[in-house]
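**Q** I would like the atomic coordinates for the input below:
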Amino acid sequence: MVALLILLATAPLFPFIALAIKVSSKGPVIYRQLRVGRCTPEKMDLFQIMKFRTMYIDAEQRSGAVWATENDPRITPVGRFLRKTRLDELPQLFNVLKGEMSMIGPRPERPAFYQKLEDEIPYFVERTYGVLPGITGLAQVNQGYDACIEDVRRKVGFDHSYALSLGSFYSWITMDLSIMSKTLIVMIDGRGQ
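**A** Model (predicted):
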């Protein structure tokens, strides 16, 4: 319900964002990428995440799968603005409506990184047991994007704290409202990466 309301409220921005992306660089407006969704010890769900494209086409053709960095040359000028304001994440509202994501939860990882992170970070996988990945989350509003494995290691602690908040209705609502308000501040202040 919340995702639908936000989608309806932000839909007027979509044509302007699409035009800016098309004018600034070649390629599609929407970028799709395989991500790891909800996990259990027996099963790992994969889905196609949707975002407004912020990088040049074939940005990882030479480098392979790598985390984005500050001042990353693969990011277009329009893409830099979209990332700072987190507007690039708006198409993920469709992922929420399809039941692949939730508004709040741990960030969905790329399969290319998942196995390495699982091997190097204790309890990495458990952070997604029974929890849908989210557009925003406690880790995202407190730390930003990942640049290295140490960033992910810190985020796992935030993800586990969020999972613990789901234990009671009051703590869950309090945590979600706090995360949503911090997300709005990050977007307005342009503190995304």
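**Q** can we go C-alpha only for contacts and neighbour counts from here?
**A** Noted.
**Q** could you pull out the helices in this protein for me?
**A** Counting by DSSP state H, the chain has helices at residues 2-10, 14-24, 77-84, 92-97, 111-120, 138-143, 149-165, 169-189.
**Q** report the distance from the third one to the chain centre.
**A** Mean C-alpha position of helix 77-84 versus that of the full chain (CA atoms, centre = their mean, to the nearest Å) differs by 15 Å.
**Q** same deal with stretch 172-186?
**A** Relative to the mean C-alpha coordinate of its chain, stretch 172-186 is positioned 15 Å out (CA atoms, centre = their mean).
**Q** hmm, back to that, could you dump the helices of the chain into JSON lines and include distance to residue 38 and mean neighbour count?
**A** Formatted as JSON lines, the helices of the chain follow (distance: least, CA to CA, whole Å; neighbours: other CA atoms under 10 Å):
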{"stretch": "helix 2-10", "distance to residue 38": "18", "mean neighbour count": "13"}
{"stretch": "helix 14-24", "distance to residue 38": "28", "mean neighbour count": "14"}
{"stretch": "helix 77-84", "distance to residue 38": "25", "mean neighbour count": "20"}
{"stretch": "helix 92-97", "distance to residue 38": "13", "mean neighbour count": "21"}
{"stretch": "helix 111-120", "distance to residue 38": "13", "mean neighbour count": "14"}
{"stretch": "helix 138-143", "distance to residue 38": "17", "mean neighbour count": "21"}
{"stretch": "helix 149-165", "distance to residue 38": "13", "mean neighbour count": "18"}
{"stretch": "helix 169-189", "distance to residue 38": "18", "mean neighbour count": "15"}
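**Q** and for comparison, fold this next one:
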Amino acid sequence: MKKWEDLPVEMQLPEVREYYDVLNKKKGSLFLKRVFDIMVSSVLLVILSPVILLLSMAIKLDSGGPVFYRQERHTQYGRKFRIHKFRSMCDGADKKGSLVTVGNDERVTRVGKVVRKCRLDEIAQLIDVFKGDMTFVGVRPEVGKYVEKYEKEWLATFLLPAGVTNLTCIYFKDEDEMLAGVDDVDREYIEKILPIKMKWNLKGIKEFAFWNDIRLMFMTFFTVCGKEYREE
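**A** Coordinates of the predicted model:
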């Protein structure tokens, strides 16, 4: 983690300092976290290569267009990167509606429905984890449109790389259904859902520990398998 004075100026705020001091005392856990990310992502990319190949073929045959959905997101220190996700919607979907997916979204393809239900689109993010743009457990990367609405304290979420999963992925696993039927999806997300997510994101930073990451990865796996978790 960078020294405080080396952080982007916009992050050098009293509201962020509290979280920085917590993480700065856990350099050992942060080192283990990165080693774990590199080792596990590289192994999984090899093991899951047949699945990756089959998914790529299914997406191509189903709707043509690119296999991956590449969108600009924000990660550690507010840096921009282009995320990898297996495409589950029609090509150019972000230009045909909200950046947030809602229930029964017509932009979702036939294969995409299965991909989203089983969260197979996230497998592609192993590439981002290996590269260091993401980590297995951390705050989900947002698009600039929503980052612009961040409160000062929320900038603390940029102290760590963006994550594939965290508590909000577990508690908001049916987010698309929650937004179904809402007239102004973006407004609903920014004003009601995002603040609740940030409460859990900031809580996760304060309680960060390497073994908590492992626990959350298992919770995510069981959630995909159908287990329900309620907010603590």
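**Q** hang on, the earlier thing: which one of the helices of structure 1 lies closest to residue 61 of structure 1?
**A** Closest to residue 61 of structure 1 of these, according to CA to CA: helix 111-120, at 14.0 Å.
**Q** how about the residue mapped onto residue 34 of structure 1 from structure 2, what does it touch?
**A** Under the alignment (TM-score structural alignment), residue 34 of structure 1 maps onto residue 72 of structure 2. Counting by CA atoms under 8 Å, 6 or more residues apart in numbering, residue 72 of structure 2 makes contact with 80-83, 143-144.
**Q** which two in the residues you listed are spaced the farthest apart?
**A** Top of the distance list for those (CA to CA): 83 and 144, 12.9 Å.
**Q** need the residues touching each of the two.
**A** Common neighbours of residue 83 of structure 2 and residue 144 (CA under 8 Å, 6+ apart) are 72-73.
**Q** picking that back up, of the contacts of residue 72 of structure 2 - the most surrounded one?
**A** Highest neighbour count within the contacts of residue 72 of structure 2, by other CA atoms under 10 Å: residue 83, with 20 neighbours.
**Q** so who does the aligned residue in structure 1 for it touch?
**A** Aligned counterpart of residue 83 of structure 2 in structure 1: residue 49 (TM-score structural alignment). By CA under 8 Å, 6+ apart, residue 49 of structure 1 lies in contact with 32-35, 92, 95.
**Q** going by distance to residue 117 of structure 1, which of these wins?
**A** Closest approach between these and residue 117 of structure 1, by CA to CA: residue 35, at 13.8 Å.
**Q** any chance of the contacts of residue 49 of structure 1 in a markdown table, plus distance to residue 149 of structure 1?
**A** Shown next, in a markdown table, are the contacts of residue 49 of structure 1 (distance: CA to CA, whole Å):
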| residue | distance to residue 149 of structure 1 |
| --- | --- |
| 32 | 23 |
| 33 | 20 |
| 34 | 20 |
| 35 | 17 |
| 92 | 24 |
| 95 | 26 |
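**Q** centroid-nearest residue for structure 2?
**A** The residue lying closest to the centre of structure 2 (CA atoms, centre = their mean) is residue 140, at 2.7 Å.
**Q** against residue 35 of structure 2, how distant is that one?
**A** 20 Å (CA to CA, to the nearest Å).
**Q** do the same with residue 129 of structure 2
**A** 11 Å.
**Q** next: residue 72 of structure 2.
**A** 25 Å.
**Q** repeat for residue 175 of structure 2
**A** As for residue 175 of structure 2, its distance to residue 35 of structure 2 is 32 Å (criterion: CA to CA).
**Q** with neighbour numbers in mind, choose between those two.
**A** residue 175 (17 against 12).
**Q** the more buried one contacts residue 104, doesn't it?
**A** No - the criterion here is CA atoms under 8 Å, and residue 175 of structure 2 misses it with residue 104 at 11.9 Å.
**Q** common neighbours of these two, please.
**A** By CA under 8 Å, 6+ apart, residue 175 of structure 2 and residue 104 have no common neighbours.
**Q** and for residue 166 of structure 1, nearest residue in space, chain neighbours not counted?
**A** Excluding its sequence neighbours, the residue lying closest to residue 166 of structure 1 (CA to CA, 6 or more residues apart in numbering) is residue 172, at 4.8 Å.
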